[in-house]
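In: Give me a 3D structure for the following:
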Amino acid sequence: MPPAFPGPLPTAILGEALLASPRGHLLLMRPPGEEHFRLPGAVVPDGARDWEATASAVRDATGLRVTLLRLVAKDFLPPGTAAATPVSQHRPRSPRQDRRPAAAAARIHLVYNAGHVPEWAVPPGDSGPLPPQVRWVSRDDLDSWCAPRIAARIRAACWAAITGTFAELNHGCPIRRNDVPGAGCPACLRTFDPETTACT
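Out: Below you'll find the model as predicted:
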């Protein structure tokens, strides 16, 4: 008989910062061991304030001390999705959870607008003008550097920051019709289906 494990898998909270240069390029980072780039940020430890953990992660990755202006997007990734967090990668909430088998927990990505910063403000790396895990990317090139759903989240966060709105997402796609301008989804660029209020 398989062992019984109490309660649901914990949800990992991740804080991310949306930083743009004056010419509109976005600051991205590639975490160690990962193939794709994403917004700078980190898993928020239990008991920590998400905005403080996010600002600290940006400072550790880029050397920048940023002020987070406002929350512009929340993206929910259900358990078992490809980008969800293995339990072993975030802080357990009880000793009994350490004995759980590796499984993908749900993730909530909180994206904060951190305003503009000059590209030259990022400290140089040892092998070039930027550390190899950090780069400036134009919004048009997001798909070349990011996994599709990460690029979708960043596009939606940009839209919310520009328009003064808030993007509530499910795996990168808006979950409310009024989050979407016109007939297209600003996140994944797919056609919006008004019957199902989802992207097709």
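In: use CA for all of it now, contacts and neighbours both
Out: Will do.
In: Spatially, what comes nearest to residue 10 if we skip its sequence neighbours?
Out: The shortest distance from residue 10 to any residue other than its chain neighbours is 6.2 Å, reached at residue 105 (C-alpha to C-alpha, 6 or more residues apart in numbering).
In: ok, that neighbour - contacts?
Out: Residues near residue 105 by C-alpha atoms under 8 Å, 6 or more residues apart in numbering: 9-12, 78-80, 84-87.
In: at 7 Å instead, please
Out: Residue 105 is in contact with 9-12, 79-80, 84-87, counting by C-alpha atoms under 7 Å, 6 or more residues apart in numbering.
In: Sitting in strands, which of these do you find?
Out: 12, 85-86 (DSSP state E).
In: Just put the contacts of residue 105 in TSV and tack on neighbour count and distance to residue 40.
Out: Output for those, formatted as TSV (neighbours: other C-alpha atoms under 10 Å; distance: C-alpha to C-alpha, whole Å):
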residue	neighbour count	distance to residue 40
9	17	25
10	18	22
11	19	20
12	24	16
79	18	22
80	14	23
84	20	17
85	24	16
86	18	19
87	21	21
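In: Let me know the helix or strand that the residue nearest to residue 115 when sequence neighbours are not counted is in.
Out: In this structure, residue 115 finds its nearest non-sequential neighbour in residue 19, 5.6 Å apart by C-alpha to C-alpha, 6+ apart. Using DSSP states H and E, residue 19 maps to strand 12-20.
In: Another sequence for comparison is provided below:
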Amino acid sequence: MAHADTDPTNPPPLRSGCLGLIVNDDAEILVVRPTYNNPEGYYQLPGGAAGEGEKPWAAVAREVREETGLHLTPLRLLVLDWIEAKPDGRAAGQNLVFWCGRIPGGTPITLPEPAPGEEQPELDDYRWVRATDLDGVCAPFQARRIRAALQARIHGTVAELIRGHDAYAQL
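Out: Have a look, this model is predicted:
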């Protein structure tokens, strides 16, 4: 049966952000600060967009390695957070948060160097933050997303969100 409202040969664009939740022995969360589109200087979970045809599990492992130097394998999905399309033309997307594990305190974190021809790196800082201190360090929707990921990890569930809020409460 054909669907008149969709064309499977020309689907709408969809961006998949793949983020890693990593904690240390003190239950602090690793967050990084991007230098782009970030006038407030907020921090976020390490990660980035999956490439065309790239599996989300591979994308989060690659992005975490590129952004932190950590070679971690995602252990399970914690959050699916829907982000609407932007007025500037950026596609709607889903941000997937994966549990990437606990690492010992003092594990070295290596931020990326600037790309060839660029003066500024993609990230300029990282820090370890307690869940109670996320507000003000992260954008409000990012803080909600991280807290939902922590709860999903504890309860063995997957949180379904829209910009950090319960998806089903918004229907």
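In: so how far does the very next helix or strand once past the strand holding residue 19 of structure 1 sit from its counterpart in structure 2?
Out: Sequence-wise, the next helix or strand downstream of strand 12-20 of structure 1 (DSSP H and E) is strand 26-29. Average distance, strand 26-29 of structure 1 versus aligned residues of structure 2 after superposition (mean C-alpha distance after the TM-score superposition for structure 1): 0.4 Å.
In: counterpart of strand 26-29 of structure 1 in structure 2, which residues?
Out: Per TM-score structural alignment, the counterpart of strand 26-29 of structure 1 in structure 2 is residues 29-32.
In: any residues touching that stretch, and which ones?
Out: By C-alpha under 7 Å, 6+ apart, stretch 29-32 of structure 2 touches 22-23, 43-46, 123, 125-130.
In: what number of residues lie near the residue nearest to residue 115 of structure 1?
Out: 25 (other C-alpha atoms under 10 Å).
In: isn't it right next to residue 114, touching?
Out: Yes: applying C-alpha atoms under 7 Å as the test, residue 19 of structure 1 and residue 114 come out as touching, 5.3 Å apart.
In: corresponding residues in structure 2 for the lengthiest helix in structure 1?
Out: Scanning structure 1 for the helix with the most residues, using DSSP state H, yields helix 148-163. Helix 148-163 of structure 1 corresponds to residues 140-155 in structure 2, going by TM-score structural alignment.
In: list the buried ones in the matching stretch?
Out: Neighbour-count burial for stretch 140-155 of structure 2 flags 141-153 (criterion: 16 or more other C-alpha atoms under 10 Å).
In: Out of those, the closest to residue 161 of structure 2 would be?
Out: Using C-alpha to C-alpha, residue 145 comes nearest to residue 161 of structure 2 of the buried residues of stretch 140-155 of structure 2, at 7.7 Å.
In: check contacts around the residue nearest to that closest one when sequence neighbours are not counted.
Out: Excluding the flanking residues, the one nearest residue 145 of structure 2 by C-alpha to C-alpha, 6+ apart is residue 164, at 4.8 Å. Going by C-alpha under 7 Å, 6+ apart, residue 164 of structure 2 touches 81, 141-142, 144-145.
In: Check the spacing between the counterpart of residue 164 of structure 2 in structure 1 and residue 131 of structure 1 real quick.
Out: Using TM-score structural alignment, the partner of residue 164 of structure 2 in structure 1 is residue 172. Residue 172 of structure 1 is 28 Å from residue 131 of structure 1, where distance means C-alpha to C-alpha, to the nearest Å.
In: If you count neighbours, what's buried in stretch 29-45 of structure 2?
Out: For stretch 29-45 of structure 2, a neighbour-count test (16+ other C-alpha under 10 Å) marks 29-35, 41-45 as buried.
In: Return the closest of those with respect to residue 108 of structure 2.
Out: The closest of the buried residues of stretch 29-45 of structure 2 to residue 108 of structure 2 turns out to be residue 30 (C-alpha to C-alpha; 11.7 Å).
In: element containing the closest residue to that closest one other than its chain neighbours?
Out: Distance criterion C-alpha to C-alpha, 6+ apart; nearest residue to residue 30 of structure 2, sequence neighbours excluded, is residue 128 at 4.7 Å. Per DSSP H and E, residue 128 of structure 2 falls inside strand 123-129.
In: what packs against that strand?
Out: Contacts defined by 3 or more C-alpha pairs under 7 Å, 6 or more residues apart in numbering; DSSP states H and E place strand 123-129 of structure 2 against strand 29-34.
In: in structure 1, what residues pair with the helix or strand that the strand it packs on is followed by?
Out: For strand 29-34 of structure 2, the following helix or strand on the C-terminal side (DSSP H and E) is strand 47-49. Using TM-score structural alignment, the residues of structure 1 aligned to strand 47-49 of structure 2 are 41-43.
In: Other residues contacting the matching stretch?
Out: Counting by C-alpha under 7 Å, 6+ apart, 12-17, 54, 57-58, 90 sit against stretch 41-43 of structure 1.
In: do that again at 10 Å, thanks
Out: 12-18, 28-29, 31, 50-51, 53-61, 85, 89-91, 107-112 (C-alpha atoms under 10 Å, 6 or more residues apart in numbering).
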